[in-house]
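Asker: how would this look folded up:
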Amino acid sequence: MQITGEVYKTIVKIVDERMKGIRVTREDFNDLKAIVKDLAKAQEKAEERLARLEDAVAELAEAQRRTEEKVEELAEAQKRTEEKVEELAEAQKRTEEKVEELAEAQRRTEQELMSLTKTVKNLQKEVGGISHTIGYTLENAAYKALPHLLKEEYNIELERKPVRQYLTNALGREEEVNIYGLARKGKEKVVVIGESKSHLSRRHVDAFLKKVKRLDPMFSKGKKFLLMITHQSKPKVLNYAKEKGIRVYFSYDFD
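Answerer: So this is what the prediction gives:
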């Protein structure tokens, strides 16, 4: 069949139209490829971000693990601290019990000490009483024997038997004089002053001399004759008393 010019034109037109459609489809395909490429890049970036996120999550997980370990260590330390506090509380309890025991022992000791102090005071009173009794016995023997002894040894005549006397000293206070008597030696007035000690010591001699000095205003009536009487004394004390002008008599001198 012969193609006429009109048919040819129509065919060419149809082909051209088809070719145009094909070009449009390729452009769309190229656009699609570009979009796919962009999507691939975006996917790659997303995967990179995801990888970084996974690393961060791993680091967080490791940090969490270390935190949990630290918390476990702290919990263990807290447990040990609580145990130590419990031990300290128990030790404190034992200490308080021991202090209470010591306080009770101290209380008993104080009671015993008070009882002992009372006993010692009673003993002191008893010893003091015995000492006074011994002293009075010694003095009473002296009162009887001294008139004869003084007359025989020193030609001193007592006006009457010596006595125990309280005299007022220079300070206006009364002091006890164990042996006191007025006497004469020829025409001279003599005041006999004596002290008794069961065991005469140097300290007793000095105390007696101080007493005599305090009582000096009372002895203006005559010359002083000082004597001390005792059961026993050391030779050096006797020599010291003699140097001070004191005549010492022993209890056996009164027999």
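Asker: Please count neighbours and contacts with C-alpha atoms only from this point.
Answerer: OK.
Asker: Just give me how far the helix or strand hosting residue 104 sits from the chain centre.
Answerer: Using DSSP states H and E, residue 104 maps to helix 5-154. With Cα atoms, centre = their mean, to the nearest Å as the basis, helix 5-154 stands 32 Å off its chain's centre.
Asker: The structure of the following sequence is requested for comparison with the preceding one:
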Amino acid sequence: MLDTFKIYDELKENFGEQAASKLTEVLGQIYQDLSDAVTKKEFNELKEVVADLAEAQKRTEQRLDELTVCVNELAEAQKRTEQRVNELAEAQKRTEQRLDELTVRVNELAEAQKRTEQRVNELTEAQKRTEQRVNELTEAQKRTEQRLEELAQAQKQTEIQLQKLTRRVGNIEEQLGGISNTIGYSLEDRSFEPLKKLLEDEFAVKVPRLIRRNIVYPSGKFDEINIYGEGYKNGGEIVVIGESKAQFGLKDVKHFLKLLERVKKHLNKPIFPLALAYQFHPRAEEELRKHKIKYYWSYELK
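Answerer: Take a look at the predicted model:
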């Protein structure tokens, strides 16, 4: 007798309640139809076949579960792939945009290169002209150096002539200085006596005698005094200091003023300054009056 409950329980574990119920019903019907024609051995074999089918069904469902997991994993991988493809598509867009920008830049650089090459050609031509000009200047420099050498030789000759002329001028100045000194000494010699009278008459300065004298300073330096005299004025001591020149110029006045400062500091006495000359420069006269220095023309001594 067929145990439908046991069959149902076994089928339910593998096919579920609804399928197990249906299969149990079918098997029951088959069993009823074949009970007279099928032997027990055959039926048992049929049960084994059904059992094998059940095991195969389990393995199929297990494989289906595994396939389901794999499909899910493939679906996730597909999503990631699609996302990556989208990212690559965006990157491709940016790459194409960058390529467009680079293309524009390359075109600009190509144009710049053309201009650079043109400029280089222009500079090359300019360099050729410069080199030609340098060669011309080099030749001119050679001619200039040759001319300078000629001028140097001429300069040497000129310097030799100048040295000779300088020596001649020095001799002339020495001779003129001797003549000037002779004239100055002659004027001084003739002025001593007339000056003594003029000083007494005009300024009440009494000087026993006038002489030439060297005043020596503690340093060893000295000043030559053309007209020197120690006397009195209003009962007090006074020293006459005079400068005699054939021609009295502005430089002579300045020189005389410095001399008076040195002498006054050294003697520490009142000074009566005077100047004597055959001729006074107008500026010299102006300066002498400004510093209240009495001056006499040579003809006034008569």
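Asker: what sits against residue 192 of the second structure?
Answerer: Neighbour list for residue 192 of the second structure: 209-211, 227 [criterion: Cα atoms under 8 Å, 6 or more residues apart in numbering].
Asker: now these in TSV, with neighbour count, distance to residue 74 of the second structure and secondary structure?
Answerer: Listed next are the contacts of residue 192 of the second structure as TSV, based on neighbours: other Cα atoms under 10 Å; distance: Cα to Cα, whole Å; DSSP: H, G, I helix; E, B strand; the rest coil:
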residue	neighbour count	distance to residue 74 of the second structure	secondary structure
209	14	147	coil
210	22	144	coil
211	13	142	strand
227	24	138	strand
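Asker: Now flag whichever of the residues you listed is closest to residue 107 of the second structure.
Answerer: The shortest approach to residue 107 of the second structure among these belongs to residue 227, at 102.9 Å (Cα to Cα).
Asker: which residue lines up with the closest one in the first structure?
Answerer: Residue correspondence to the first structure (TM-score structural alignment): residue 227 of the second structure is matched to residue 179.
Asker: same thing with residue 216 of the second structure?
Answerer: Under the alignment by TM-score structural alignment, residue 216 of the second structure pairs with residue 168 in the first structure.
Asker: From residue 183 of the first structure, how far off is its match?
Answerer: For residue 168 of the first structure, the distance to residue 183 of the first structure (Cα to Cα, to the nearest Å) stands at 20 Å.
Asker: again, but for residue 89 of the first structure
Answerer: In terms of Cα to Cα, residue 89 of the first structure sits 86 Å off from residue 183 of the first structure.
Asker: Mind checking which of these two has more residues around it?
Answerer: Higher neighbour count among residue 89 of the first structure and residue 183: residue 183, with 25 against 12, using other Cα atoms under 10 Å.
Asker: tell me the contacts of that one?
Answerer: 156-160, 189-192.
Asker: Stretch 40-53 of the first structure aligns to what range in the second structure?
Answerer: Here stretch 40-53 of the first structure fails to align to any part of the second structure, judged by TM-score structural alignment.
Asker: what residues does that stretch touch?
Answerer: The contact list for stretch 40-53 of the first structure (Cα under 8 Å, 6+ apart) is empty.
Asker: in that stretch, what counts as buried?
Answerer: Using 16 or more other Cα atoms under 10 Å as the test for burial, stretch 40-53 of the first structure gives no buried residues.
Asker: can you check stretch 224-240 of the first structure too?
Answerer: Buried positions in stretch 224-240 of the first structure, judged by neighbour count with 16+ other Cα under 10 Å: 224-233, 237-238.
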